[in-house]
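Colleague: sharing a sequence plus its predicted fold:
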Amino acid sequence: MNPPNVQYISECFIKPKSSADEDETKQPIIHLAPWDVAMLSSHYIQKGLLFVKPSSMNDQENTVQPLLEKLKESLSLTLAHFYPLAGRLATSKQESPPHYSVYIDNNNSPGARFIHAAVNLTVSDILSPVDVPLVVQSFFDHDRAINHDGHTLSLLSIQVTQLIDGIFIGCSINHVVVDGTSYWHFFNAWSDIFMTNNSSISRPPPVLNRYSHVLNLPFTHHDQFVGRYEAPPLRERIFHLSAESVAKLKGKANGECQTNRISSLQSVSALIWRCITRTRRLPYDQETSCRMAVNNRTRIEPPLPEGYFGNSLQIVRGIAKAGELLEQGLGWAAWRLREAVANHTDKAVREWMEEWLQKPFTYQLGRFFDPCSVMVGSSPRFEMFGNEFGMGRAVAIRSGYANKFDGKVTTYPGYEGGGSMDLEVCLLPESMRDLESDREFMDAVCI
């Protein structure tokens, strides 16, 4: 039986609530950096938190209204600090001399979108099934939108979905405007302002200046760099690793390599890489890779400001022949990932930038997807469960349809903290079935 549809109750647009002095310092246009422009064909970032409805709320709709109003008010105050999220993308172009530039327009926009929705499901209906229910994708706005659509769609959309006994706050943000670090910077600040009833933020303020000059792109129409990707039918499942399990994997990887330089995330990623490669039954000499998203902020010299608000990430990868990867141990695979991260220096970042400026491109899943690779995204270091919005700690983190494909793994902190992790794994059904019976993998995760 199909789950009930999400019912949309209301929507509005939220603008930054700021003083006249703040309006005077607001930049009408923010130019994009190469890291931002490269994201124009990717999906929005879609992450959300599931809360158990407080006992003070009953089943009647009007008891949720105070929460909705406070969410809107605190969002408006937060947008005063993060005002590009209330803007739109815009393009400046001309044929002679050739000129094509995409930027954030902070003036010509109704603001960020805010949606109130409801569904006749319980928290248990979301968390109990083995696979993440498809209905969760309906908890996010801008489904299947790519970032270039931010010319007409809001750059930020909040959807508050009311369950029978829970509340889900889904946040969709244009990936041209933020990466994961900036996404959670905003989300954390919003929660802080909600909880303190204070318009100021205690965290580092967002640094909104990005690029010192206009990027004149060698295009005449967006069809030359925009592409859309439709994922095949996938199974999506959450696997939990306790702090003890993560520590054991890290100890094993470092012990096999007689070092102490392999991180917890590199050890877990190596496990994922080996086990998913095993499920795919690749030929011995087939090249396979594990790709990891790496934050550039502290890797370049001088480093970017702590609150740099935008994209500053690249993909690094460990490479191996499938047969060799499976013959060797966990430490061998983890060391390849450790080397890939260690080699991503200021020099490597600047070389990528120079190459991109010579030949600009956008990441397109349909073109760049590698069926023999694994992609590990997000980070268990991001502060996610600290966002409470007056309802206590969330019971789970879930994501939407965006940026998912066969072999995509998203890492989250575990609910209990302490170094535990949750892995959101997306695989073809036959690969997921084999992963569920893979002894190396299942020995590490908690069911």
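Modeller: Here it is on my side, so go on.

Colleague: CA atoms for contacts and neighbours, from now on please.
Modeller: Fine.

Colleague: what about residue 348, how many neighbours?
Modeller: Per other C-alpha atoms under 10 Å, the neighbour tally for residue 348 reads 12.

Colleague: so how far is residue 316 from it?
Modeller: Separation of residue 348 from residue 316 (C-alpha to C-alpha, to the nearest Å) stands at 10 Å.

Colleague: and if you look at residue 141?
Modeller: According to C-alpha to C-alpha, residue 141 and residue 316 sit 30 Å apart.

Colleague: quick one, which of the two is more surrounded?
Modeller: Between residue 141 and residue 316, residue 141 has the larger neighbour count (other C-alpha under 10 Å), namely 23 against 20.

Colleague: wait, what's in contact with the more buried one?
Modeller: 157, 158, 159, 170, 171, 172 (C-alpha atoms under 8 Å, 6 or more residues apart in numbering).

Colleague: below is an additional structure, to be compared with the one above:
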Amino acid sequence: MNSKTVKHISECFVKPQHVSEEMEQPLYLTPWDLIMLSINYIQKGHLFIKPQAVDDHQDFINTLLDRLKQSLSLVLVHFYLAGRLKTLKSENPYSYVIFVDIKDSPGARLIHASLDITVSDIVLGTYVPVVVQSLFDNDLAINHDGHTKPLLSIQVTDLVDGIFIGCSMNHCLGNGACYWNFLSALSEIFQGQGKSNNSISRPPIIKRWFPDGRSVYQPSFHTP
């Protein structure tokens, strides 16, 4: 089992379909966010059985990737996950600030990969196979790596009889609840493609912390 290796087939970067004036402004990390810089990314995997009635497997995969890419572009309109971290140094007064920059970023990463194992190989063993770590793009990355790595990366791995979607999100941009809110919004848009309204039922809340001086925001991706 451990001798199996993941084959990367393709990758692309996805940007928001459009960027609002508010999102074009730097999103400064708060002191609480900065504590998270040395912690690992949030990683969650989602395992699905392939439909049995598939006439053309390649067409099925291509359609899945196209729909996921379009959905991701739409949901990123609401979240700051298409950016990169940047550090700004000031001499007077001497300080460092870290912020999320959407404009100077290639976007979130979407990867297509394949692995010659079955769903049973993953779920029926006593231990999770080591190869599962390779189903996540940013495995072992820490949040500070968001200066050079995507804040959000989604790897779609084609298994023998299933699909594994591994999502990695920078922990500075939210906790586990925030992650699930993002994923729910992505699923909502994915399932509602073709409808004229691409809004989401639970948009993230961006709270302003400090009324004076530099605008500092807490990226709170949850609902009241």
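Modeller: Looks like it came in fine. Since the model is a prediction, treat every value here as computed from it, not as a measurement.

Colleague: one step back: mind putting the contacts of residue 141 of the first structure into TSV with distance to residue 125 of the first structure and neighbour count?
Modeller: TSV is the format used below for those (distance: C-alpha to C-alpha, whole Å; neighbours: other C-alpha atoms under 10 Å):
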residue	distance to residue 125 of the first structure	neighbour count
157	24	25
158	22	26
159	19	23
170	17	26
171	21	25
172	23	28
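
Colleague: ok, those residues vs residue 7 of the first structure, which is closest?
Modeller: Each of the contacts of residue 141 of the first structure was scored against residue 7 of the first structure by C-alpha to C-alpha, and residue 159 proved nearest at 11.6 Å.

Colleague: for the second structure, which residue occupies the most central location?
Modeller: Centroid-nearest residue in the second structure: residue 152, 2.9 Å away (criterion: C-alpha atoms, centre = their mean).

Colleague: all helices for the stretch 251-400 of the first structure, in order.
Modeller: 264-280, 322-327, 330-342, 346-358, 365-368 (DSSP state H, counting those that start in this stretch).

Colleague: would you check the span in the second structure matched by the fourth one?
Modeller: Okay, so that is helix 346-358 of the first structure. The aligned range for helix 346-358 of the first structure in the second structure is empty, by TM-score structural alignment.

Colleague: same deal with the longest one?
Modeller: The aligned range for helix 264-280 of the first structure in the second structure is empty, by TM-score structural alignment.

Colleague: which strands and helices lie in contact with that helix?
Modeller: Counting by 3 or more C-alpha pairs under 8 Å, 6 or more residues apart in numbering; DSSP states H and E, the packing neighbours recorded for helix 264-280 of the first structure are helix 243-257, strand 287-295, helix 322-327, helix 330-342, strand 373-378, helix 429-435, helix 439-444.

Colleague: and for the second one?
Modeller: Counting contacts by 3+ C-alpha pairs under 8 Å, 6+ apart, helix 322-327 of the first structure packs against helix 264-280.

Colleague: ok, the third one next?
Modeller: Contacting helix 330-342 of the first structure under the criterion 3+ C-alpha pairs under 8 Å, 6+ apart are the following elements: helix 243-257, helix 264-280, strand 313-321.

Colleague: quick one on the thing from earlier: to residue 71 of the first structure, which of the helices and strands packed on helix 264-280 of the first structure lies closest?
Modeller: Nearest to residue 71 of the first structure among those is strand 373-378 (25.1 Å), distances taken as C-alpha to C-alpha.

Colleague: so where in the second structure does that closest one end up aligned?
Modeller: Using TM-score structural alignment, strand 373-378 of the first structure pairs with nothing in the second structure.

Colleague: hang on, residue 29 of the second structure packs against residue 215?
Modeller: No: with contact defined as C-alpha atoms under 8 Å, residue 29 of the second structure does not count as touching residue 215 (10.0 Å).

Colleague: for these two, indicate the residue with more neighbours.
Modeller: residue 29 (20 against 13).
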